[in-house]
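Visitor: The amino acid sequence is not available; the structure is as follows:
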């Protein structure tokens, strides 16, 4: 880490808070904000995190899944255990009771492993996955859009009816088309930019509620 980056981190309240509270990255607070606004973790026991490195979203997901086992032990929708899987091309340091795959989501073998692990439809799919940026906003936007369309293939395959997804996108020329395409799959699709997102970032999250 350069001295300049080190200084920026020290000035970043979300980075410092993550260090204090044991999260692997400041991105944990983006997910906390999304949860606060949309209650995405309500009755979520089976959770898939796509692009999970370094693991902060997995940490948040596990916290809520454990709470849900106690909170929603009633006659309505309930599972006897939680299952959480994270997928990334990068190595992710293990987290107790979470399955982590170093794998490509376009690989048929990856899809088979997802199916075998959950052995049922998934309650919640979250993705903070991002392409490797080239520095050109237009190119980066298009590449991220392509990634989002790969992720929707998994959503169609594995997310349960009335399930929820959270997906990182980049704002740009094709964002509305992507938004409209997700609306075909969900009753409600919202675009949201958490306060924890860096001000100069063009990233925005799509939240899909109640899969059709």
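Guide: Sure thing, it's come through. Values in this document were obtained by computation on a predicted structure and should not be read as measured data. Numbering: from 1, shown residues only.

Visitor: going forward, measure contacts and count neighbours with C-alpha atoms only.
Guide: Fine.

Visitor: quick one, what contacts residue 101?
Guide: 85, 86, 87, 88 (CA atoms under 8 Å, 6 or more residues apart in numbering).

Visitor: three-state assignment of the third one?
Guide: Going by DSSP: H, G, I helix; E, B strand; the rest coil, the secondary structure assigned to residue 87 is strand.

Visitor: In contact with it, which residues are there?
Guide: Going by CA under 8 Å, 6+ apart, residue 87 touches 48, 49, 50, 51, 52, 100, 101, 102, 103, 104, 105.

Visitor: Show me just the buried residues among those residues.
Guide: Burial by neighbour count, judged by 16 or more other CA atoms under 10 Å, picks out 48, 49, 50, 51, 52, 100, 101, 102, 103, 104, 105 from the contacts of residue 87.

Visitor: could those residues go into JSON lines alongside distance to residue 202?
Guide: Formatted as JSON lines, the buried ones among the contacts of residue 87 follow (distance: CA to CA, whole Å):
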{"residue": "48", "distance to residue 202": "24"}
{"residue": "49", "distance to residue 202": "21"}
{"residue": "50", "distance to residue 202": "20"}
{"residue": "51", "distance to residue 202": "18"}
{"residue": "52", "distance to residue 202": "20"}
{"residue": "100", "distance to residue 202": "28"}
{"residue": "101", "distance to residue 202": "28"}
{"residue": "102", "distance to residue 202": "27"}
{"residue": "103", "distance to residue 202": "27"}
{"residue": "104", "distance to residue 202": "25"}
{"residue": "105", "distance to residue 202": "24"}
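
Visitor: try this one next to it:
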């Protein structure tokens, strides 16, 4: 019963504070712990509907920043002026168009996407989804940028972390308190993207002590 009360608490908070989904608190907690979004940033939210992560990202980037969302479904909830959304398949939509809408490459790429199917292969499918996201980064994510993406824990999870470490200077798993206790969901938090077109020895500027 206690678990259900906790979960209902986030649902009620979302309604009271104007968020379209309780998932807003996952990103808020990720931001508080790992500082993944900066003022003035360009942020891309893959699989953005219904829009809770867009709502969280907007004030974090501020009026000089920009948040771009992409999903197969239209985001119907009104969004602030620094947010633009597009309808399309994450892996088929031209990435150059997203960068153009942002004005420059993204400093942070977010993904709260999960496989549509549930069951014994949910973990494997979520890992494949993350691998496909990694493949899109050279066009989307700037050098030293940040990636946040959801995956379900399982046998292939450590391998995914190792693959992320090939592309990022620092990679950690993180489970927000707002995630349901019974869920296997985990968020891969990756800082300091090593863009393939940048082979220099830039010294990354840490976003916080625990980044």
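Guide: That came through fine. Since the model is a prediction, treat every value here as computed from it, not as a measurement.

Visitor: Which strands or helices does the lengthiest helix in the first structure pack on?
Guide: Of all segments of type helix in the first structure, defined using DSSP state H, the longest is helix 137-158. Helices and strands touching helix 137-158 of the first structure, by 3 or more CA pairs under 8 Å, 6 or more residues apart in numbering; DSSP states H and E, are strand 159-170, helix 175-183.

Visitor: Can you name every helix or strand that the shortest one contacts?
Guide: Okay, so that is helix 175-183 of the first structure. Judged by 3+ CA pairs under 8 Å, 6+ apart, helix 175-183 of the first structure is in contact with helix 137-158, strand 186-192, strand 203-211.

Visitor: And for the longest one?
Guide: Contact here means 3+ CA pairs under 8 Å, 6+ apart; on that basis strand 159-170 of the first structure packs against strand 122-127, helix 137-158, strand 203-211.

Visitor: Mean neighbour count, those: which tops it?
Guide: Neighbour counts (mean count of other CA atoms under 10 Å) averaged over each of those peak at strand 122-127, with a mean of 24.

Visitor: give me the stretch of the second structure that it matches.
Guide: Under TM-score structural alignment, the counterpart of strand 122-127 of the first structure in the second structure spans residues 106-111.

Visitor: ditto for stretch 188-207 of the first structure
Guide: By TM-score structural alignment, stretch 188-207 of the first structure lines up with residues 170-189 in the second structure.

Visitor: Return the distance of that stretch from the chain's centre.
Guide: For stretch 170-189 of the second structure, the separation from the chain centroid amounts to 12 Å (computed by CA atoms, centre = their mean, to the nearest Å).

Visitor: Likewise for stretch 120-127 of the second structure?
Guide: 18 Å.

Visitor: Need the residues that contact it.
Guide: By CA under 8 Å, 6+ apart, stretch 120-127 of the second structure touches 114, 115, 150, 151, 152, 153, 154, 156, 157, 160.

Visitor: please redo it, this time with the cut-off set to 10 Å
Guide: 113-118, 129, 131-133, 149-157, 159-161, 184-185 (CA atoms under 10 Å, 6 or more residues apart in numbering).

Visitor: what about the residue lying closest to residue 9 of the first structure once chain neighbours are set aside, how many neighbours?
Guide: Excluding its sequence neighbours, the residue lying closest to residue 9 of the first structure (CA to CA, 6 or more residues apart in numbering) is residue 15, at 6.1 Å. Applying other CA atoms under 10 Å, we find 20 residues neighbouring residue 15 of the first structure.

Visitor: same deal with residue 94 of the first structure?
Guide: The number of residues near residue 94 of the first structure, taken as other CA under 10 Å, comes to 13.

Visitor: Not counting sequence-adjacent ones, nearest residue to it?
Guide: Using CA to CA, 6+ apart, the closest residue to residue 94 of the first structure is residue 100 (7.0 Å).

Visitor: Looking for the alignment partner of that neighbour in the second structure.
Guide: Match for residue 100 of the first structure (TM-score structural alignment): residue 85.

Visitor: corresponding residue for residue 91 of the first structure in the second structure?
Guide: That one, residue 91 of the first structure, aligns with residue 74 by TM-score structural alignment.

Visitor: SS state for that match?
Guide: coil.
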